[in-house]
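A.B. asks: pasting the structure only:
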């Protein structure tokens, strides 16, 4: 079916294909006209919809709660949600502009950034507000044991929440079907149940929205002033034609594919409150369509580049704090690389725009072309938002879990840099566990005489017991609460897009995928925990400088009166990240004793299993704020280490020692993901030698089993100057965890941490 659509020749209306090519051939990316650029920058912030074409967010914020109250008394919840979705498709304000290649809708999008540097989703968004209210109602009715367990996690010990932020459709499967094909497949499987009634209502809503887009585009075309530049007329005409094709069949061009992905994403995120955490293997998905377009004379590279610029800017304007992921590359069944000329074009567009989002995951394998290495490594020297993904180490992890070689070859990348089987990307966050908190609690108990240990092995044994208990509580809480996910926010589009869900009538976000339904247990502060444990060993058991109770009192006093000792512990080389044998052994011991028993355990009603993850998102900041001072020299409230990386600034022995440290872990024990953050100075990676250094580091890391590696490349002088003169560094970005942020959006305390790490590299 896919090849049939690719080869279809689409007639131009009123203007010949040759004229269209001439129009766009004179429009390089860098010189995009300012009205277009201003429109794109403000699109998701200034609500550029035609208020005559539907209800705006101001009206909908009042209307939707009233409709929910009315419908809830007469319909089951998933039908109520579907009716809200359809109402938004049919009644919300939309627009189709000559300044943009993609339609405008969901005008409530994102409120201004808050003090936490995140845009709020529920403020002004009727769907997220509806889901939040529903969640509160559902959680009240859960087993009291769920609430008791949640209380045991408070105070920074562990946490959980109901995650609707991690799902993605199998783009390879649904693009050849298009919206109409998905609706037809649903209709062929209809049964007389609430699941199917709800999805049928949603599918009808999708088709209604597409028809409205076409009608709006046609109306806009007929109303364009005669003096409108021909290029803008052509853009609006092509957009309307694409929307018409999507309303009646599958995507037929590269532009149709981009439009399909964009519209699906917007409907899922904005009309039903379920995030789409991957735009797919975009270069590979688009390449055959683009090549067919060029061969048939339907487009030019220049036009395609502009469509990509506008596509990138949708998420540049939304500016989601965590970034919108997509990925490139991979390996074909015959062993050759999936990278292509389309990959090159997309990388160049990403480089030229220098936006923090979308963010790129690059699959790197044995046949990845040299030009991909050179281009991408040069980009990260300029802080581009890229993470490098090892294909071979992923294959080892995925097949070890029982998946096939083919599933391992075609694995999807999504979220910050997690992996999933392509038809089953619903593996969600379950709980996050603070590995440092038990040390704080043990020292507090020692101070009050409630705990003592005669030697370091005894101290560690108690640490493992307490930490394992926290993990057990978190898992049990997840089992008690996770099954209600579909009662809170049942997935509509994601279910329609998932063949297994459509055939079984199981909600795709809950348990409706054939090869997924897994739940992540995240560990926060591995490096901090290692360093703190070694601090206890050094101060109490090796040097015998004070008793365990006295150390507990000093930590409770936040190092008051012992600045000398704190500095000494900060500067100790016995830290995670320096390839210290003791640190390496303790880190491996934590993972083996606490987390290996977690992998593969059943996760409850979702009928999947738990997977341990080294990824922490922003929890290294939040958990750190609730953690007292620690014997490694850390102040109360300071951030913890993130991912499997060292404490910020503790790795003073260079990148080779850092990679050797994390290689002491077995990546199969952290099957969720295994991400490493590396900080380097610009001078170390300058020129050809710098490119070779980066390439060698990445290949060494992958060769030792690492899954994901990402970089911060900056010198402390630049960062300090950017702190003093932010107006000079509007485009400076840094890597936080699995995403980039602009330097100027970071709080000063976080900026200071990046400066400290850069300074330590210079020692």
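C.D. replies: Great, that's in hand. These figures come from a predicted structure and were not determined experimentally. Numbering: from 1, shown residues only.

A.B. asks: CA atoms for contacts and neighbours, from now on please.
C.D. replies: Fine.

A.B. asks: contact partners for the residue nearest to residue 233 when sequence neighbours are not counted?
C.D. replies: Nearest non-adjacent residue to residue 233, counting by CA to CA, 6 or more residues apart in numbering: residue 98, 6.4 Å away. Contacts for residue 98 (CA atoms under 8 Å, 6 or more residues apart in numbering) come out as 232, 233, 235, 236.

A.B. asks: count of neighbours near the second one?
C.D. replies: This points to residue 233. For residue 233, the count of nearby residues is 21 (other CA atoms under 10 Å).

A.B. asks: equivalent analysis for the third one, please.
C.D. replies: Neighbours of residue 235 under the rule other CA under 10 Å: 22.

A.B. asks: ok, it to residue 490 distance?
C.D. replies: Distance, residue 235 to residue 490, by CA to CA, to the nearest Å: 37 Å.

A.B. asks: can you give me the strands in the stretch 101-250 of the chain?
C.D. replies: 104-105, 158-160 (DSSP state E, counting those that start in this stretch).

A.B. asks: pick the most buried one from the ones you listed.
C.D. replies: Mean neighbour count (mean count of other CA atoms under 10 Å) peaks for strand 104-105 among the strands of the stretch 101-250 of the chain, with a mean of 26.

A.B. asks: packing partners for that strand?
C.D. replies: strand 94-95 (3 or more CA pairs under 8 Å, 6 or more residues apart in numbering; DSSP states H and E).

A.B. asks: use this one as the comparison:
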């Protein structure tokens, strides 16, 4: 959909975007070689120093490139949209998938035979030394059994490095690396040798100084390359651009930025250094409009920059975000389909002292998202009671472009939720979103979001089979389905199963947490996170001011609809016996029966469960209550636990795109869902069940206790483009958002695309390269998504006002 409020891209940015869209992602081995060489050279040193020296060596030696026409420079790979390998976290899965990774249905990567040979040589050193292997070694048999039964997975940090944070970009921009160095040296000079932890602290601070040297060298390498290219450049305009970049990279991030352009380039160098240190994703820019605005304001007031050039710089940076990529094992890819990097950038909301935060850079960020039209950064907008109509309408205009941006977040709920968890009010007001939907206090939080995917629907299935999974007793014995006398007894059994499997999930998370502490401390990231420098500890050791773990529950609507269907049809109206329900579930509603009579009988039961019981998403109090109850049972159990870093486990309710894959691991459920089909997306109603319009659906979702799910909730709605046409369409959308937030909803996001367009894109992908859709807590090119994920998006209810 076109919108006159968003301009066409300049030829420069259009060319840079085309390079991203036409790229064929490949796997590059340079980082793997360098980190392996470094670790071979430092086996006699403490791990924190080994990690620091490895990063320094990477920053000194990894190939660098400046692409044609770029105004913001720096890349992790020689080839666009490609990926480096991080063997210190895990690598055996990649060996197992060498021959298939280029043939995947989504997120495929080319890999040459030479690269395979190089990586195999590197991997031989890491055998027995990876984070993944150590974490696996800590797991107890019962925990492994629970994971193997698909009740939860901790694959994100089990295989990969850490991410999901917003570091203190503002400190680097205003103080430079030199300012950070002075802060560390002051701590070293005043440290007491009487402190039993003195040597540990000293080695940590020493490690930070090593990484600072690496970061400065890295920027200077780009300065030298820009100068070299300028000397060869025939075009005088491009030569001047390269000479300017050479000067900027000789200065930042070593020294404080003084101009908007310097601040932009300094930011991007820091983003790359963090990404090269660890292959964690969701390394999020956070409140970009807040820390960039002072530089723009000063330059604009002094006549040093035009609005047009500032917009061009931001547009160029928006393209650069899409140059970063990450390879994942195939199973994890099913949860993160679409080359997702989840670099969440949020605008608007309130200042730390409670004033409206929207500014000129806020609107330029909105414009950049609407003009560039690429999946990264994952763009978000904070909404509060003091938001202006100008801001609300411009974000609404962006929504109806159909990119899935922005995701909207409710300040009134999120700030209160964070404060209830011990976050200071000023820090809570300064929250940003990382990854999909996860709120955190900026530059102070090591939140371990996506710590685990907990399959609520699978635990419900196990509950209805008396603690058995696939015939094996995997959970506690809580009663045979046929013996329950009322829905309260079933819910009580579900609660006991949840308690058991949440405990196992926590044990698994703590095993992975411990492995990262032992083998993968991150000194550079820690230097940009309060209070690590002050206390002399990495984030893995609990150095961050706020420390939490955020496992997420998936299948909220399935649980609520199942409870309601059993209560309504079995216990209240007695239309169905528990014996027949049990048999219907065991046979996948007759699909596994041989005779036609049984097939028809159990399919009839499925249709009864769907059509004769109220469904979550239609503003019906009773079923909404049971959905809330099912979610709360999980959340209240999670919040009982403390993690290894001295913080609390804080629950979340969102799936990334894993509702499709997790559904494949669950048998038939009493909401009428066939086995192996997707489970519900986030806190959204089940596909096609919200039939009374967007306002009724939003009212149901708002009845959940969003405040308790401090690590985030995710709510998707889908509209046809026709529904949002004209001023009235914008008015309806803004009214829906503000009404949902007034009822204490936490988050809402929209796909604005019709079913026919999506079906055509499946048939003719080459004609729809620019089609960006909202998957879950992120957007992606529709044509590169796994087909099952595509089908899930197509099947979502298409709302009309």
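C.D. replies: Okay, I see it. Treat the numbers as computed from the prediction; the structure is a model and nothing was measured.

A.B. asks: nearest to residue 707 of the first structure, out of the contacts of residue 98 of the first structure: which one, please.
C.D. replies: Ranked by distance to residue 707 of the first structure (CA to CA), those are led by residue 235 at 41.5 Å.

A.B. asks: the closest one -> the second structure?
C.D. replies: By TM-score structural alignment, residue 235 of the first structure lines up with residue 241 in the second structure.

A.B. asks: residue 223 of the second structure versus that match, what's the distance?
C.D. replies: Residue 241 of the second structure sits at a distance of 12 Å from residue 223 of the second structure (criterion: CA to CA).

A.B. asks: with residue 743 of the second structure instead?
C.D. replies: As judged by CA to CA, residue 743 of the second structure and residue 223 of the second structure stand 52 Å apart.

A.B. asks: who has more neighbours, these two?
C.D. replies: residue 223 (23 against 15).

A.B. asks: what's the closest non-adjacent residue to the more buried one?
C.D. replies: Here the residue nearest residue 223 of the second structure, using CA to CA, 6+ apart, is residue 246, at 4.0 Å.

A.B. asks: roughly how far apart are the one you found and residue 237 of the second structure?
C.D. replies: From residue 246 of the second structure to residue 237 of the second structure the distance is 14 Å (CA to CA).

A.B. asks: equivalent analysis for residue 10 of the second structure, please.
C.D. replies: 16 Å.

A.B. asks: residue 399 of the second structure now?
C.D. replies: Taken as CA to CA, the span from residue 399 of the second structure to residue 237 of the second structure is 36 Å.

A.B. asks: how deep is residue 351 of the second structure tucked in, by neighbour count?
C.D. replies: 16.

A.B. asks: quick one: contacts for the alignment partner in the first structure of it?
C.D. replies: In the first structure, residue 351 of the second structure lines up with residue 332, judged by TM-score structural alignment. Applying CA under 8 Å, 6+ apart, we find residue 332 of the first structure in contact with residue 338.

A.B. asks: let's see it at 10 Å
C.D. replies: 338, 339, 367, 409, 410 (CA atoms under 10 Å, 6 or more residues apart in numbering).

A.B. asks: tell me the one among those residues nearest to residue 173 of the first structure.
C.D. replies: Of all the contacts of residue 332 of the first structure, residue 173 of the first structure sits closest to residue 410, with 12.6 Å by CA to CA.

A.B. asks: ranges for the helices of the stretch 451-600 of the second structure?
C.D. replies: For the stretch 451-600 of the second structure, applying DSSP state H, counting those that start in this stretch gives helices covering 456-464, 487-519, 523-527, 532-535, 556-566, 578-586, 596-611.

A.B. asks: quick one on the thing from earlier: residue 399 and residue 237 of the second structure - which one has more neighbours?
C.D. replies: The neighbour count for residue 399 of the second structure versus residue 237, taken as other CA under 10 Å, is higher for residue 399 (23 against 9).

A.B. asks: so who does the residue nearest to residue 223 of the second structure touch?
C.D. replies: Contacts of residue 246 of the second structure were listed using CA under 10 Å, 6+ apart, and they are 219-230, 240.

A.B. asks: narrow those residues to those that are buried.
C.D. replies: 219, 220, 221, 222, 223, 224, 225, 226, 227, 229, 230 (16 or more other CA atoms under 10 Å).

A.B. asks: what span of the first structure is stretch 362-371 of the second structure aligned with?
C.D. replies: So stretch 362-371 of the second structure is aligned with residues 343-352, judged by TM-score structural alignment.
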